[in-house]
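requesting a structural model of the entry that follows:
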Amino acid sequence: MKSYCEEARNADSLSARVYRHLEAALREGSVRPGIWLDQDALCAELGVSRTPLRDALIRLEAEGLVVIRPRKGVYVPPVSDAYVKSACALAGSLESGCLDTVFERITPRLLRHMEDALRRQSFFLEKRRLADFDAEDVRFHDLFLSLSDNTLIGGILTPLRRRLSLLPQHPLSVEQAEARLGDHGRIVDSIRVGNRVAAVSILRHEHWLPARFLCPKPGKVPRLVHARRNAA
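Next comes the predicted model:
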């Protein structure tokens, strides 16, 4: 007979598995914004009861990825272009301001960590492992953000970056990732030669362009702004 602790661990494990499944489905586009989730079908597909599914959905709702409506079901809200543009503007302003403030605190050791993150991102992009690429993208930014004395910045940026990372993939997702990787390389080059102005400018005016994240409209190709990597 299983103990209460064992049952709780199993429930947590199932909930985490359901969460990862739904997270991947959102990223890959098999679960599209604007739909109602078929919870019975999900339980059958994953071989789980309603309890771990409910726990996973509560976690997703806390992140703003789904909306649970009593007696109606679970809705996947669409992400508007206006939200993406606002999120990019806010993230760009906060991150560039932070980098400007902490620039002198970036040590050779931290710069090496940024270079390591850059190499891992390049590897993941080459393998088309975009989820791993996005996770490494967050780690790259967190390296310099962690130097900030502002205790609120993480709480503001984390949900914004999380939401943007789970926008459905589309034909230009890889090209957008390549553009962001190029930005990272140029930021690292600028930090290496002590060019604060260039590093901050790339982060504020290029890296967080909405075109780096928006799904292109039919017949329109977003301007991604691929720039050469140099020390500036």
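
CA only for contacts and neighbour counts going forward, please
Noted.

ok, residue 46 touching residue 18?
Yes: judged on C-alpha atoms under 8 Å, residue 46 makes contact with residue 18 at a distance of 7.4 Å.

name the residue in the two with the higher neighbour count.
residue 18 (23 against 13; other C-alpha atoms under 10 Å).

so the more buried one makes contact with residue 53?
Yes: contact criterion C-alpha under 8 Å: residue 18 and residue 53 qualify, at 6.2 Å.

which parts of this protein are helices?
Applying DSSP state H to the chain gives helices spanning 4-28, 39-46, 50-62, 81-102, 108-126, 130-145, 153-165, 173-192, 196-202.

tell me which of the ones you listed sits most buried.
The highest average neighbour count among the helices of the chain, using mean count of other C-alpha atoms under 10 Å, belongs to helix 173-192 at a mean of 21.

packing partners of it?
helix 108-126, helix 196-202 (3 or more C-alpha pairs under 8 Å, 6 or more residues apart in numbering; DSSP states H and E).

just to revisit the earlier point, got the helices of the chain as JSON lines, with distance to residue 216 columns?
Below are those laid out as JSON lines (distance: least, C-alpha to C-alpha, whole Å):
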{"stretch": "helix 4-28", "distance to residue 216": "16"}
{"stretch": "helix 39-46", "distance to residue 216": "30"}
{"stretch": "helix 50-62", "distance to residue 216": "26"}
{"stretch": "helix 81-102", "distance to residue 216": "10"}
{"stretch": "helix 108-126", "distance to residue 216": "20"}
{"stretch": "helix 130-145", "distance to residue 216": "18"}
{"stretch": "helix 153-165", "distance to residue 216": "15"}
{"stretch": "helix 173-192", "distance to residue 216": "10"}
{"stretch": "helix 196-202", "distance to residue 216": "23"}
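
for residue 75, find the nearest of these.
Nearest of the helices of the chain to residue 75, taken as C-alpha to C-alpha: helix 50-62 at 9.7 Å.

could you also give me the structure for this second sequence? I'd like to compare it with the first:
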Amino acid sequence: MGQNLKLQALTQERSPSVTDVVYRQLYDSIVGLTMTPGTKLSEADVASQLGVSRQPVRDAFYRLSQQGFLLIRPQRATVVTKISPAAVLKARFIRTALELETTCTALERANPKDFRSLEDNLDLQKRAIENDKRDVFHELDDEFHAEICVIAGHPEVWTLIKNNKAHMDRVRYLALDKQVSQKAFNEHVAILDAMKAGDKPRLSDLLRSHLNRIANTIQTIRVEHSEFFEEDDHEN
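So this is what the prediction gives:
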């Protein structure tokens, strides 16, 4: 399934440059684990594969290195970094802080049309789980949370969340199976029910639990895929 148009509209304010396109392709490959941690890259190879000059590739490499996804080594191959548990937990903290505020605001602003939109999304999530379409479910999961930001009147918050949660997403892709998807779906249903009921304390508790679940997930996934994680990482 291609990039969801609604999310694209939320996160893109201008026509993308060549650097933006290169960056997005590399970003998606790294976060989606098509390029696994440890993969070596060169500007020349990427430029040739994408049919662009080396300058936009160099610029995209720099942006990705600033986000912690690439390690640029002079005179040596650039490498996709391993997953940092500390970076994942930091991203979790930022996302939780932002979404708690926007979701509680959405509770106060939501109308029946908004609830129907979220229900439609949940119907599609359920279908994706039944058909074991993990990538589709991941997109719909993001769309559910992005729509709540729209309902809150702050769609720009999703851009901040999306920019900060990428380290979480690499773990999510490793952990995403039918059982995990079903659990996330059930939590989405409960979150929507709390919004409909106008129960802000319950909504806050549900959302915090939903987003904090990755703290437990990362421990299990780190054991199963130790080669993808940093060895000497200090989690605070």
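
on that earlier part again, which one of the helices of the first structure lies nearest to residue 210 of the first structure?
Among the helices of the first structure, helix 81-102 comes nearest to residue 210 of the first structure, with 5.3 Å by C-alpha to C-alpha.

in the second structure, what residues pair with the closest one?
With TM-score structural alignment applied, helix 81-102 of the first structure matches the range 85-106 in the second structure.

chain center to that stretch: distance?
12 Å (C-alpha atoms, centre = their mean, to the nearest Å).

next: stretch 98-117 of the first structure.
That offset, for stretch 98-117 of the first structure, works out to 20 Å (C-alpha atoms, centre = their mean).

neighbours of whatever residue of the second structure lines up with residue 65 of the first structure, how many?
Aligned by TM-score structural alignment, residue 65 of the first structure pairs with residue 69 of the second structure. Using other C-alpha under 10 Å, residue 69 of the second structure has 24 other residues around it.

quick check: closest non-adjacent residue to the most centrally placed residue in the first structure.
By C-alpha atoms, centre = their mean, the first structure has its centre lying nearest to residue 165, at 2.9 Å. Distances taken as C-alpha to C-alpha, 6 or more residues apart in numbering place residue 134 nearest to residue 165 of the first structure, at 6.4 Å, with adjacent residues excluded.

and that neighbour? What does it align with in the second structure?
Per TM-score structural alignment, residue 134 of the first structure is aligned with residue 138.

check residue 125 of the first structure too.
Using TM-score structural alignment, residue 125 of the first structure pairs with residue 129 in the second structure.

likewise for residue 187 of the first structure?
Under the alignment (TM-score structural alignment), residue 187 of the first structure pairs with residue 191 in the second structure.

hmm, residue 208 and its match touching each other?
No: assessed by C-alpha under 8 Å, residue 191 of the second structure is found out of contact with residue 208, at 10.4 Å.

show the contacting residues for the alignment partner in the first structure of residue 33 of the second structure.
Aligning on TM-score structural alignment places residue 33 of the second structure opposite residue 29 in the first structure. Shown in contact with residue 29 of the first structure (C-alpha atoms under 8 Å, 6 or more residues apart in numbering): 168, 169.

rewinding a little: now the match of residue 125 of the first structure. Nearest residue, chain neighbours left out?
In space, residue 129 of the second structure is closest to residue 178, 6.2 Å off (C-alpha to C-alpha, 6+ apart).

got a list of what the one you found touches?
Residues in contact with residue 178 of the second structure (C-alpha under 8 Å, 6+ apart) are 129, 132, 134.

my read: residue 212 of the first structure touches residue 177, true?
Yes: Residue 212 of the first structure lies in contact with residue 177 (C-alpha under 8 Å); the separation is 7.4 Å.

how big is the offset of the match of helix 81-102 of the first structure relative to the first structure?
On superposition with the first structure, the mean distance recorded for stretch 85-106 of the second structure (mean C-alpha distance after the TM-score superposition for the first structure) is 2.1 Å.

quick one: contacts of that stretch?
By C-alpha under 8 Å, 6+ apart, the list of residues contacting stretch 85-106 of the second structure reads 148-149, 151-154, 157, 161, 164-168, 195, 200, 203-204, 207-208, 211-212, 214-215, 218, 229-230, 233-236.

now stretch 129-149 of the second structure
1, 3-4, 6-7, 99, 102-103, 106, 118, 121-122, 124-125, 128, 155-158, 176-178, 181-182.

for the spatially closest residue to residue 152 of the second structure that is not a sequence neighbour, give its distance to residue 84 of the second structure.
Nearest non-adjacent residue to residue 152 of the second structure, counting by C-alpha to C-alpha, 6+ apart: residue 106, 3.9 Å away. Using C-alpha to C-alpha, to the nearest Å, residue 106 of the second structure is found at 32 Å from residue 84 of the second structure.

cool, and residue 95 of the second structure?
17 Å.

what does residue 90 of the second structure give?
Per C-alpha to C-alpha, residue 90 of the second structure is found 10 Å from residue 84 of the second structure.

residue 93 of the second structure now?
14 Å.

any idea how far residue 193 of the first structure lies from residue 162 of the first structure?
Distance from residue 193 of the first structure to residue 162 of the first structure, by C-alpha to C-alpha: 31 Å.

actually residue 192 of the first structure, not the one I wrote
For residue 192 of the first structure, the distance to residue 162 of the first structure equals 28 Å [C-alpha to C-alpha].

quick one: stretch 187-200 of the second structure to chain centroid distance?
22 Å.

residues in contact with that stretch?
104, 106, 107, 108, 115, 118, 122, 202, 203, 206, 207, 210.

just give the nearest non-adjacent residue to residue 166 of the second structure, would you?
Counting by C-alpha to C-alpha, 6+ apart, the residue nearest residue 166 of the second structure is residue 31, at 6.4 Å.

if we can go back for a sec, could I get the contacts of residue 178 of the second structure as TSV with distance to residue 11 of the second structure?
Formatted as TSV, the contacts of residue 178 of the second structure follow (distance: C-alpha to C-alpha, whole Å):
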residue	distance to residue 11 of the second structure
129	26
132	27
134	22
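
now, which of the residues you listed sits nearest residue 62 of the second structure?
residue 134 (30.1 Å).

great, nothing more from me.
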